[in-house]
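Chemist: Build me a model:
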Amino acid sequence: MRQQYDTSVPPAAFSVADAFMLRTALDSLGGVRGLDTLDVACGHGSTARLLASGGARRTVGVDSCPERIRRARAHETGEAGPVEYHVADAAGMPQLGPFDLATAVYLFNQAHDRVALHAMFRAVRANLRPGARLLAIVPNPGAFPHVDWSPYGIRIVERTPGGDAPLLRARLETDPPVAFECREWAHADFAEAAVDAGFATVAWQPTRTPPACEIRDETYWARYRSAPVSSLMNCVA
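Modeler: As a prediction, the model looks like this:
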């Protein structure tokens, strides 16, 4: 899901909201200047570049897809500061740190079962210093079929119960549309996996949206906040 919308032009509304929510969370923590930072499931590198441009001492991006890593490296301009990129699966990520901050945008919903979900959280935790943070954007469960997210750039097509979490088939409302699949984990499942991995605290940040503009006014964002696509998970190691 992350990698598909990385290059969407213009950006889908839900990804604009995600970026704003993450930036405001980073700002509330005092920014990243001088920190060692890690972006897991970095896609084409948009969040990694955000961290580097914020003055991080070291920024590392990790993704399981060599082609996405190649494209992330191709986006490097030198203006944001250097970013190290590594090809690795999140559940089996090697020791690359330690880091003061990790970000993960639509990573954990890709876990196909509970074993993989817990392995992802453990791998991230193993790369963090004590007291470091994980900021993770995760989808909100329970929307389909009650809520229509298509005005915000994503449509859930089918929900199939089974396994440790239902399988969602969805598509990005781009031109042309892009189909993808993920698991509909409950927020309690994410929190359980985080605590099992050794995170001391888990909190959830209320949904925040960008200021109104000509394209998306306050009425539009108010509707979005009533049934947002995602939430921000804030974990302290």
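
Chemist: C-alpha from now on. contacts and neighbour counts both.
Modeler: Fine.

Chemist: Which residue, other than its chain neighbours, is closest to residue 202?
Modeler: Using CA to CA, 6 or more residues apart in numbering and skipping the chain neighbours, the partner closest in space to residue 202 is residue 235 (4.5 Å).

Chemist: what's the answer for residue 169, then?
Modeler: The shortest distance from residue 169 to any non-neighbouring residue, by CA to CA, 6+ apart, is to residue 181 (4.6 Å).

Chemist: count of residues packed around the one you found?
Modeler: 17 (other CA atoms under 10 Å).

Chemist: Quickly find the element holding it.
Modeler: Using DSSP states H and E, residue 181 sits within strand 178-183.

Chemist: how about that strand: buried residues?
Modeler: Judged by neighbour count using 16 or more other CA atoms under 10 Å, the buried positions of strand 178-183 are 179, 181-183.

Chemist: and if you look at stretch 117-126?
Modeler: Within stretch 117-126, the residues that qualify as buried are 117-126, counting by 16+ other CA under 10 Å.

Chemist: which one of those residues is nearest residue 156?
Modeler: residue 117 (21.5 Å; CA to CA).

Chemist: Quick check: that closest one touching residue 193?
Modeler: Yes: contact criterion CA atoms under 8 Å: residue 117 and residue 193 qualify, at 6.8 Å.

Chemist: Just the terminal-to-terminal distance for stretch 60-68.
Modeler: Taking CA to CA, to the nearest Å as the measure, stretch 60-68 stretches 14 Å from start to finish.

Chemist: Between the buried residues of strand 178-183, which sits nearest residue 20?
Modeler: For residue 20, the nearest member of the buried residues of strand 178-183 is residue 182. The distance, counting by CA to CA, is 23.1 Å.

Chemist: That closest one reaches residue 159, doesn't it?
Modeler: No: with contact defined as CA under 8 Å, residue 182 does not count as touching residue 159 (10.0 Å).

Chemist: what residues do these two have in common as contacts?
Modeler: Listed as contacting both residue 182 and residue 159 by CA atoms under 8 Å, 6 or more residues apart in numbering are 167-169.

Chemist: could I get those as TSV with secondary structure?
Modeler: Formatted as TSV, these follow (DSSP: H, G, I helix; E, B strand; the rest coil):
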residue	secondary structure
167	strand
168	strand
169	strand
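
Chemist: could you dump those residues to CSV with distance to residue 37 and neighbour count?
Modeler: Output for these, formatted as CSV (distance: CA to CA, whole Å; neighbours: other CA atoms under 10 Å):
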residue, distance to residue 37, neighbour count
167, 31, 19
168, 31, 19
169, 32, 16
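
Chemist: how about this one, so we can line them up?
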Amino acid sequence: MGKLLKINNVGYTYHSLDGETLALKDISFHVNDGEFLAIVGPSGCGKSTLLSLIAGLITPDTGDILIDGKDLKSSGKNIGYMLQKDHLLEWRSTQKNLTLGLEIQNKLTDNSYICINEMLSTYGLITFRDSKPSSLSGGMRQRAALIRTLLLEPDILLLDEPFSALDYQTRIEVSDDIWGIIRNEHKTAILITHDISEAMTTKMLQFFRHFSPFSDFFIY
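Modeler: Presented below is the predicted three-dimensional model:
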């Protein structure tokens, strides 16, 4: 597996009228193609900032973020970002929620519906295709949100504490579902979480290493 993502000495500082807040300093690591990584740490240590940098939503003050050896804008790679909340639109059916990203990018075709129905069937949501989100359990909503993200065919999938709103039992069940989907779709993925047990239950973590002498989080 080649190095798909490289983070080289990245730093970022938030600026406000009250002064500056250092969020990240000298962060370096890489992610191989097809690899899954979990970044664990308490609130406020810079986890979400790191994902925002990788997604290109903000630009690092120092260092480089490379995908296939190129900078984010010229790499031609898609980044999928699954947030803490599912953000399903309550007035749209499950299927219509899944097509939203494709509609925005003008990529919705007849073949898209074939793919959507296959994924709904594979991941246990086909009977809820025409249901509104209010009819879905928390776990079902998260599965729908992940499918919506995967339909955009991301090369790297970013997961920002996607189970934090679920109760403990549901979190365990849904995490197994989500990791199964990621494995089946052969996606490179990065998870951030404050829960070490959540990271450890993925069954895909192959190694453990301390992330940075500056930051309060770890990478698995």
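
Chemist: TM-score for the pair, please.
Modeler: Scored against TM-score structural alignment, normalised by the length of the second structure, the superposed chains reach a TM-score of 0.37; 125 aligned residues with a CA RMSD of 4.9 Å.

Chemist: picking up where we left off before, following the strand holding residue 181 of the first structure, which helix or strand comes up?
Modeler: The helix or strand immediately downstream of strand 178-183 of the first structure is helix 187-197, counting by DSSP H and E.

Chemist: Could you tell me the angle between the next helix or strand after that following helix and helix 187-197?
Modeler: Sequence-wise, the next helix or strand downstream of helix 187-197 of the first structure (DSSP H and E) is strand 201-205. Strand 201-205 of the first structure and helix 187-197 are oriented at 150 degrees to each other (axes from the mean of the first three to the mean of the last three CA atoms, to 10 degrees).

Chemist: residues making contact with strand 201-205 of the first structure?
Modeler: Residues outside strand 201-205 of the first structure that contact it (CA under 8 Å, 6+ apart): 191, 194-195, 231-237.

Chemist: Now do the buried residues in it.
Modeler: For strand 201-205 of the first structure, by 16+ other CA under 10 Å, it's residue 202.

Chemist: a markdown table please, covering the contacts of strand 201-205 of the first structure and showing neighbour count.
Modeler: As requested, the contacts of strand 201-205 of the first structure are exported to a markdown table (neighbours: other CA atoms under 10 Å):
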| residue | neighbour count |
| --- | --- |
| 191 | 20 |
| 194 | 26 |
| 195 | 18 |
| 231 | 20 |
| 232 | 24 |
| 233 | 20 |
| 234 | 18 |
| 235 | 24 |
| 236 | 21 |
| 237 | 22 |
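
Chemist: show me where the second structure has strands.
Modeler: 3-16, 19-32, 36-40, 62-67, 70-71, 79-82, 156-160, 188-193, 209-210, 218-219 (DSSP state E).

Chemist: of all those strands, which lies closest to residue 103 of the second structure?
Modeler: Short answer: strand 79-82, nearest of those by CA to CA, at 15.7 Å.

Chemist: how about that closest one: buried residues?
Modeler: 79-82.

Chemist: Compute the inter-axis angle for the longest helix along the first structure and strand 201-205.
Modeler: Ranked by number of residues, the top helix in the first structure under DSSP state H is helix 13-28. For helix 13-28 of the first structure against strand 201-205, the angle by the same axes, to 10 degrees is 130 degrees.

Chemist: Pull out the buried residues from the next helix or strand after helix 13-28 of the first structure.
Modeler: The helix or strand immediately downstream of helix 13-28 of the first structure is strand 36-40, counting by DSSP H and E. For strand 36-40 of the first structure, the neighbour count (16+ other CA under 10 Å) marks 36-40 as buried.

Chemist: Would you format the shared contacts of residue 182 and residue 159 of the first structure as a markdown table with distance to residue 20 of the first structure included?
Modeler: Formatted as a markdown table, those follow (distance: CA to CA, whole Å):
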| residue | distance to residue 20 of the first structure |
| --- | --- |
| 167 | 28 |
| 168 | 25 |
| 169 | 26 |
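
Chemist: rewinding a little: so which bits of the longest helix of the first structure are buried?
Modeler: Within helix 13-28 of the first structure, the residues scored as buried using 16+ other CA under 10 Å are 13-15, 17-26.

Chemist: wait, which of those residues is closest to residue 99 of the first structure?
Modeler: For these, the residue nearest residue 99 of the first structure by CA to CA is residue 26; the value is 15.0 Å.

Chemist: ok, so what distance separates the closest one from residue 160 of the first structure?
Modeler: 35 Å.

Chemist: So which elements touch the longest helix of the first structure?
Modeler: Packing partners of helix 13-28 of the first structure (3 or more CA pairs under 8 Å, 6 or more residues apart in numbering; DSSP states H and E): strand 128-139, strand 230-236.

Chemist: and the direction of the helix or strand following the longest one versus that of helix 13-28, what angle?
Modeler: The C-terminal neighbour of strand 128-139 of the first structure among helices and strands, as given by DSSP H and E, is strand 154-160. With the same axes, to 10 degrees as the basis, strand 154-160 of the first structure and helix 13-28 are set at 100 degrees to each other.

Chemist: List the buried residues for strand 154-160 of the first structure?
Modeler: Buried residues in strand 154-160 of the first structure (16+ other CA under 10 Å): 154-156, 159.

Chemist: and that strand with strand 178-183, angle?
Modeler: For strand 154-160 of the first structure against strand 178-183, the angle by the same axes, to 10 degrees is 50 degrees.

Chemist: Reformat the strands of the second structure as CSV; add distance to residue 199 of the second structure.
Modeler: Output for those, formatted as CSV (distance: least, CA to CA, whole Å):
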stretch, distance to residue 199 of the second structure
strand 3-16, 20
strand 19-32, 16
strand 36-40, 6
strand 62-67, 24
strand 70-71, 29
strand 79-82, 16
strand 156-160, 12
strand 188-193, 7
strand 209-210, 13
strand 218-219, 10
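
Chemist: tilt between the lengthiest helix in the second structure and strand 36-40?
Modeler: The residue-count maximum for a helix in the second structure (DSSP H) belongs to helix 168-185. Counting by the same axes, to 10 degrees, helix 168-185 of the second structure lies at 150 degrees to strand 36-40.
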